[in-house]
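S.K.: Just a sequence and a predicted model for now, questions to come.
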Amino acid sequence: MLDLAILGLLKEGAMHGYELKRQLGQRLGFFWTVSYGSLYPTLRKLEAGGYVERIPDADSRSRRRQVVQITAAGEARFLDLISQRSTSAWEEEKFPLRFAFFTYLPTETRVWLLQRRRDYLLDRVQEGESGLRRATRGRADSYTISLIRHGVERTRLDLRWIEDLLLAETTPHSKETT
């Protein structure tokens, strides 16, 4: 997953490791945190695979300072990672990360991913409503019921957001992000 995030950011330009970490925090910090302990080993792995390369920092006076940039192989790897059409629940957890880089995907892939997310959220709403019915019939306390209700409402809100995005993707001349 970190591979995808790093390659996606490097599509926008070469960066130092600390700048990558800062950008990851700004873009994905609400959903995901990255430590230097995971960032640098992933960068080394991507470099060993030929997906990124180190180049001299044009803005530095020191020849030793380097930045990391994506390679052509990295571009291809990025598109492969972001476009994977898996249907596992684990893949659904990647949605916020993929969404951060939707601009690089063809419309067909974006629509497919949005439809998968919609289906996942519909299942979650049904499970939540079923759990809420069981909780209200059973011995659940008011806090548990409130927590389940909150989860269902939050999932419905996400579902409406996804449906709005799908509508924007499939309606001609209406490609604005909601």
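M.R.: On my side now, so go ahead. Numbering: from 1, shown residues only.
S.K.: hey, let's count contacts and neighbours off CA atoms from now on
M.R.: Fine.
S.K.: List the buried residues in the helix or strand hosting Trp90.
M.R.: Using DSSP states H and E, the element containing Trp90 is helix 89-92. Taking 16 or more other Cα atoms under 10 Å as the neighbour-count basis, helix 89-92 is seen to contain the buried residues Glu92.
S.K.: put this beside the first:
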Amino acid sequence: MLELAILGFLADGPLHGYQLRRLIAHLSGHSRPVSDGSLYPAINRLVNAGLLDRHTEPGASAAQRHTLSLKSAGRAELLRRLREPDQPDITDGARYFTILAFLSHLPDIADQHAVLRRRLEFLEQPASFFHDGNRPMSAEDTTDPYRRGMLLIARATSHAERSWLREQLAQPA
């Protein structure tokens, strides 16, 4: 997802590595911090693959700054990753939010809707953090207040997301 975030933010325009790290950190939140030890190797992989351009420009002081920009091959790769996300990119909430953050870069609304439909299909499957035998537990099935809280929060979040997805999918393609 780190590489997707790099491609996505650079699709909005050229950035310095520091700016890119801050944007990715804001997107991923405090639960998944981005270290220089993961960001810069990912940038290097994308540069070496011919997806990004890196050029040097003078910095505010003596240090030079590297500006990154998306090449046409990088834009094509971004669109491919958005159009054809792996299943964990649909089922994992944080990974899905990274897809969602850049989905508007897909020019064809039918392609956008295909991704949203996959997420909606996933959310409509019965799920729970806890099971009673083979049956998913609901908030009403447990007396543990913390598990009940988890289940109620998950239910409300899922309901809100499904409602939003249906609203988006009702838009003409």
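M.R.: Yep, it's here. Small disclaimer: the values here were computed from a predicted structure and weren't measured.
S.K.: so what's the nearest residue to Arg124 of the first structure once chain neighbours are set aside up against?
M.R.: Using Cα to Cα, 6 or more residues apart in numbering and skipping the chain neighbours, the partner closest in space to Arg124 of the first structure is Thr155 (7.2 Å). With Cα atoms under 8 Å, 6 or more residues apart in numbering as the criterion, the residues that contact Thr155 of the first structure are Leu121, Arg124, Val125.
S.K.: And the strands in the first structure?
M.R.: In the first structure, the segments counted as strands under DSSP state E are 52-56, 66-70.
S.K.: Next one: the residue lying farthest from the centre of the second structure relative to Thr142 of the second structure, how far apart?
M.R.: In the second structure, the greatest distance from the average C-alpha position (Cα atoms, centre = their mean) is reached by Ala62, at 35.9 Å. With the distance defined as Cα to Cα, to the nearest Å, Ala62 of the second structure ends up 62 Å from Thr142 of the second structure.
S.K.: Kindly report the same for Arg117 of the second structure.
M.R.: As for Arg117 of the second structure, its distance to Thr142 of the second structure is 32 Å (criterion: Cα to Cα).
S.K.: what's the mean distance for the helix holding Trp90 of the first structure versus the second structure?
M.R.: Compared with the second structure after the fit, helix 89-92 of the first structure shows a mean deviation of 4.0 Å (mean Cα distance after the TM-score superposition for the first structure).
S.K.: hmm, back to that, do you know which of the strands of the first structure lies nearest Leu159 of the first structure?
M.R.: When those are ranked by distance to Leu159 of the first structure, counting by Cα to Cα, first place goes to strand 66-70 at 34.2 Å.
S.K.: coming back round to it: can you tell me which helices and strands the helix holding Trp90 of the first structure packs against?
M.R.: For helix 89-92 of the first structure, not one helix or strand is in contact under the criterion 3 or more Cα pairs under 8 Å, 6 or more residues apart in numbering; DSSP states H and E.
S.K.: coming back round to it: what's the closest of the strands of the first structure to Phe78 of the first structure?
M.R.: With Cα to Cα, the closest approach to Phe78 of the first structure among the strands of the first structure belongs to strand 66-70: 9.5 Å.
S.K.: tell me how far that closest one is from the chain's mean position?
M.R.: Centroid separation for strand 66-70 of the first structure versus its chain: 22 Å, with Cα atoms, centre = their mean, to the nearest Å.
S.K.: In the second structure, what stretch matches that strand?
M.R.: Under TM-score structural alignment, strand 66-70 of the first structure corresponds to residues 66-70 of the second structure.
S.K.: quick one: that stretch to the first structure mean distance?
M.R.: If you overlay the two and look at stretch 66-70 of the second structure, the average distance to its match in the first structure is 1.0 Å (mean Cα distance after the TM-score superposition for the first structure).
S.K.: highest average neighbour count across the strands of the first structure?
M.R.: Relative to the other members of these, strand 66-70 carries the highest mean neighbour count by mean count of other Cα atoms under 10 Å, namely a mean of 21.
S.K.: residues near Arg61 of the first structure, how many?
M.R.: Other residues within reach of Arg61 of the first structure by the criterion other Cα atoms under 10 Å amount to 9.
S.K.: what's the answer for His16 of the first structure, then?
M.R.: Other residues lying near His16 of the first structure total 15 when counted by other Cα under 10 Å.
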